[in-house]
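*Asks:* Predicted model and sequence below, questions to follow.
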Amino acid sequence: MSDQTPTPQGQPPGTAEDGAALLDEVEAHHRRFNVFPSEAAYVAVTLWDAHAHLMDCFEATARLAFLSPEPGSGKTRALEIVDTLVPRSMFTVGISASALFRSVSDGETRPTVLWDEIDTVFGPQALGNEDLRGLINSGYRRSGGIYRSVREGENHRVIKFPVYAALALAGLGDLPDTIMSRAVIIRMRRRAPNEQVEPFRQRIHEPEGHALRDRLADWADSVREKVNGAWPELPEGVSDRPADVWEPLLAVAEAAGGHWPERARAACLELVNAAKANDKGSLGIRLLSDLRDVFDGAERMTSVAILERLLAMDDAPWADMDGRPLNSRSLARMLGDYVTEDNQPIKPRNIKVAGSVLKGYYAADLADAWTRYCPPHSETSATSATTATAQVRPLFSVADEVAVADRNPESAPASEPDLTPTG
């Protein structure tokens, strides 16, 4: 496709914009420059672009997250195209909590925030940034806000400042769980040789995107009363936080009409289920899920047998936990954070095996944690060792050298492992 592709001219003056046709054009604009991983992704991103023009009609705004395991996967380009379509765009690769707060706290000039390289803020090498995380989470709901003490003469008064704003993010790896649960997640990947896109030339194509942006704004004004307070039909099984995330996008689809409501519900179901399947939760939840697979209906298992099977999982982090394999001590520490049905910490217990007594675990002790924390088997998927390893460092200290028995589970003693936290 050449750079001289005609710009859509929209509806004749004085006629109502066809919402479905307009969203089709917005989607086509993305397809010219972006390769998304699925049809559902094109639908979700298009609806997100449109919802940014109707922010005050909704109780919440989904975060849009373009994530990938490797650079060069089209995340920045995705944000650049979104940038041309949303109102009052603020594109950044870094912003302080104070600057972000001041930018979004004025409802009249509130921007649509597009944040690239977010992994430098929340990635494994990043530290702190709790203020930013709190601000991002608070801005998800229209009722959310940040409290500040404001001086008035000799006195101080606590004032709640609104921070509700649309936010799209792009980065490597994953984001904190609290942000992930508030986001429509698009798992980007590098283009295959047969996936071709048109080169994006800002001075040529940005005006085309802005023309669509202006038409989206006009259409949004025409349907604002219809969208405000709407209760769109949700796919069966979508509830709680996923429902909050998708309701604005589904409301936009229903306002547009045509094939968009059906496409939106299908995309919602696909991406919500994909998010559940890829939800790593925490390293502890990953361990519980893998233990459930390891037990596979068994009543009890020795620590030796459990470790042997965990370490044999090719796609799991257990064989390389910050440079060393999972051992009986770290296994006990991790499981000790969870409790049995009787609200007692999960601990290894004695198991008689061929005349010997070894330490191990009973499925009955793990059952309550499996029920509470693990997704159904059909929603469980493999997760990468690379991401999980970032959570491993607190489990080991320099002083906690692995004992011979821990390096060689076959020689592990029957005594209770030392559960004293390391410094």
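*Replies:* Yes, it's here.
*Asks:* When you work out contacts or count neighbours from here on, use the C-alpha atoms and nothing else.
*Replies:* Noted.
*Asks:* which residues are contacting the strand or helix carrying L169?
*Replies:* Assigning secondary structure by DSSP states H and E places L169 in strand 167-172. Identification of contacts with strand 167-172 by Cα atoms under 8 Å, 6 or more residues apart in numbering yields 62-71, 75-76, 79, 112-119, 123.
*Asks:* Out of the residues you listed, list just those in strands.
*Replies:* 63-68, 112-115 (DSSP state E).
*Asks:* Out of the contacts of strand 167-172, which end up buried?
*Replies:* 62-69, 75-76, 79, 112-119, 123 (16 or more other Cα atoms under 10 Å).
*Asks:* As JSON lines, the ones in strands among the contacts of strand 167-172 with distance to A192 would be great.
*Replies:* JSON lines is the format used below for those (distance: Cα to Cα, whole Å):
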{"residue": "R63", "distance to A192": "27"}
{"residue": "L64", "distance to A192": "24"}
{"residue": "A65", "distance to A192": "21"}
{"residue": "F66", "distance to A192": "18"}
{"residue": "L67", "distance to A192": "17"}
{"residue": "S68", "distance to A192": "15"}
{"residue": "T112", "distance to A192": "31"}
{"residue": "V113", "distance to A192": "30"}
{"residue": "L114", "distance to A192": "26"}
{"residue": "W115", "distance to A192": "26"}
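*Asks:* structure B:
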Amino acid sequence: MTEAPSPNSPTPQEGAAVLDAVEAHHRRFNVFPSEAAYVAVTLWDAHTHLLDCFESTPRIAFLSPEPGSGKTRALEIIETLTPRPMLTTDVSPAALFRSVSDPEARPTMLFDEIDTTFGPKAAGNEDLRGLINSGHRRSGVVLRCVGDGSTQTVQPFPVYAALAMGGLGDLPDTIMSRSVIVRMRRRAPNEKVQPYRERIHKPEGHVLRDRLAAWASTVRDQLHDAWPELPDGISDRPADVWEPLIAVADAAGGHWPERARAACVQLVTASKANDKGSIGIRLLADLRDVFAGAERLLSAELLSKLAELDDAPWADLDGKPITARALARMLGDYVTADNDPIKPRNIKTGPKSSAKGYYAADLADAWLRYCPPRSQESATPATAATAQVRALFPVADTPPVADTHPLPAPEPALTATSLP
């Protein structure tokens, strides 16, 4: 193996080799759930050295249903590879604001056990959530009063900073949508990693950190004006998240541009599949299944069918089955194609009798806007009204899967004395 170029004289072409070495370093100590995850984490490490080149910085979240899944170890390895890392398990909004408000000494924030801050037993922490969300964009600021007594003035302070997180369960939707999500799991018996020893391996990570920083200095100017081509279907918030990572991959060259785009599609698709959405969106999706081609259904029948759905909350909503009043209240937040609130209407049940119920045509616009497309297998024959509804939901294409590349050849173990 040829000796790595000196950080004092890096070349742009070294980028692919540096990223290969960083990925190999992660593979020594981390077991991630997919090839796409290794690609994303490696690119995220590199982008922390180039924050000022981008309009936004993606958060990266290592989440798992159970402890002991490697989340903390992932953050510990990232700590060795990123500039000015600050690893914590607890931080107040004031402390985080003061830590990131100086652009010249801006840290890479590594927030472990974040479920204790935003989990179901936490108190919400809206100030901290707002600060994390604002710091996603380079233009993000928080407003603080500066001065004494009545002479105070409102002054904006920058809060743009890279943030990696680890925790159990999920995070607030606003943070999830700004993040690359890596769903961690416990290692299987056949998945082996090296024991991590900070005294030995942290200096090795620092060697790679310095190589990343040196390479970043050679591509900084070109990345300031980079507009990478994103995969088809990647837009809006996912585009904000992935654009910096794909720009880094393009600058590195080699197999990284191809791998980055494949990983982007795979992880964005996976995040959508795991997105539980709000309780309102869950209700709309379940109603679409319950209608199953019917033009209209009575409220009583809807409530009965909702309660029978497996793995659904409607049989035990706040300790009791969903009621007609609760159904009407929740659907009233959405509107029909004519921009009128969705509400129950009278449906004739006999020559002189009627009961409250809902029409599929009233729900069609909300289904289109908020529910995922229906698969071909779930499509059913429909009346004229539901044929219109079904036409709104084209069959989703099968997404491409991230390419699997052979593991880069491991580099010789690095030590502190190996520093160039």
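*Replies:* Looks like it arrived, so ask away. Note that this is a predicted model, so its numbers are computed, not measured.
*Asks:* ok so, going back, out of the ones in strands among the contacts of strand 167-172 of structure 1, which one sits closest to R142 of structure 1?
*Replies:* Distances from R142 of structure 1 to these, taken as Cα to Cα, are shortest for R63 (13.2 Å).
*Asks:* got a list of what the aligned partner of the closest one in structure 2 touches?
*Replies:* Residue pairing (TM-score structural alignment): R63 of structure 1 is matched to R59 of structure 2. Contacts for R59 of structure 2 (Cα under 8 Å, 6+ apart) come out as 136, 162-165, 175, 178-180, 241.
*Asks:* who touches stretch 358-373 of structure 1?
*Replies:* So stretch 358-373 of structure 1 is in contact with 285, 288-289, 292, 295, 298-304, 338-341, 346-352, 413-416, going by Cα under 8 Å, 6+ apart.
*Asks:* Give me the buried positions along stretch 311-327 of structure 1.
*Replies:* The neighbour-count check on stretch 311-327 of structure 1 (16+ other Cα under 10 Å) flags 311, 316-319, 321-322, 325-327 as buried.
*Asks:* quick one on the thing from earlier: which among the ones in strands among the contacts of strand 167-172 of structure 1 gets closest to A99 of structure 1?
*Replies:* V113 (11.9 Å).
*Asks:* follow-up on the earlier one: quick one: which of the buried residues of stretch 311-327 of structure 1 sit in helices?
*Replies:* Counted as lying in helices by DSSP state H, out of the buried residues of stretch 311-327 of structure 1, are L311.
*Asks:* got the buried residues for stretch 209-229 of structure 1?
*Replies:* Buried, per 16+ other Cα under 10 Å, within stretch 209-229 of structure 1: 209-213, 215-217, 219-220, 224, 227-228.
*Asks:* Structure 2: matching residues for that one?
*Replies:* Stretch 209-229 of structure 1 covers residues 205-225 of structure 2 once aligned (TM-score structural alignment).
*Asks:* And stretch 188-195 of structure 1, by the same measure?
*Replies:* Counting by TM-score structural alignment, stretch 188-195 of structure 1 corresponds to 184-191 in structure 2.
*Asks:* Equivalent analysis for stretch 274-292 of structure 1, please.
*Replies:* Aligned using TM-score structural alignment, stretch 274-292 of structure 1 spans residues 270-288 in structure 2.
*Asks:* residues of the matching stretch that come out buried?
*Replies:* Buried residues in stretch 270-288 of structure 2, counted by 16+ other Cα under 10 Å: 271, 281-288.
*Asks:* possible to save the residues you listed as TSV with secondary structure and distance to P372 of structure 2?
*Replies:* Shown next, in TSV, are those (DSSP: H, G, I helix; E, B strand; the rest coil; distance: Cα to Cα, whole Å):
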residue	secondary structure	distance to P372 of structure 2
S271	helix	13
I281	helix	10
R282	helix	10
L283	helix	13
L284	helix	10
A285	helix	8
D286	helix	11
L287	helix	13
R288	helix	11
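*Asks:* R187 is in contact with P33 of structure 2, correct?
*Replies:* No - taking contacts as Cα atoms under 8 Å, P33 of structure 2 lies outside contact range of R187: 9.4 Å.
*Asks:* just the strands in the stretch 151-300 of structure 1 please.
*Replies:* 155-162, 167-172, 183-187, 300-302 (DSSP state E, counting those that start in this stretch).
*Asks:* of those strands, which approaches G258 of structure 1 most closely?
*Replies:* Proximity to G258 of structure 1 (Cα to Cα) singles out strand 183-187 among the strands of the stretch 151-300 of structure 1, at 22.8 Å.
*Asks:* quick one: contacts of stretch 185-198 of structure 2?
*Replies:* Residues outside stretch 185-198 of structure 2 that contact it (Cα under 8 Å, 6+ apart) are 27-31, 33, 64-66, 68-70.
*Asks:* Please work out which residues of structure 2 line up with stretch 76-84 of structure 1.
*Replies:* Going by TM-score structural alignment, stretch 76-84 of structure 1 sits over residues 72-80 in structure 2.
*Asks:* cool, and stretch 336-352 of structure 1?
*Replies:* The aligned range for stretch 336-352 of structure 1 in structure 2 is 332-348, by TM-score structural alignment.
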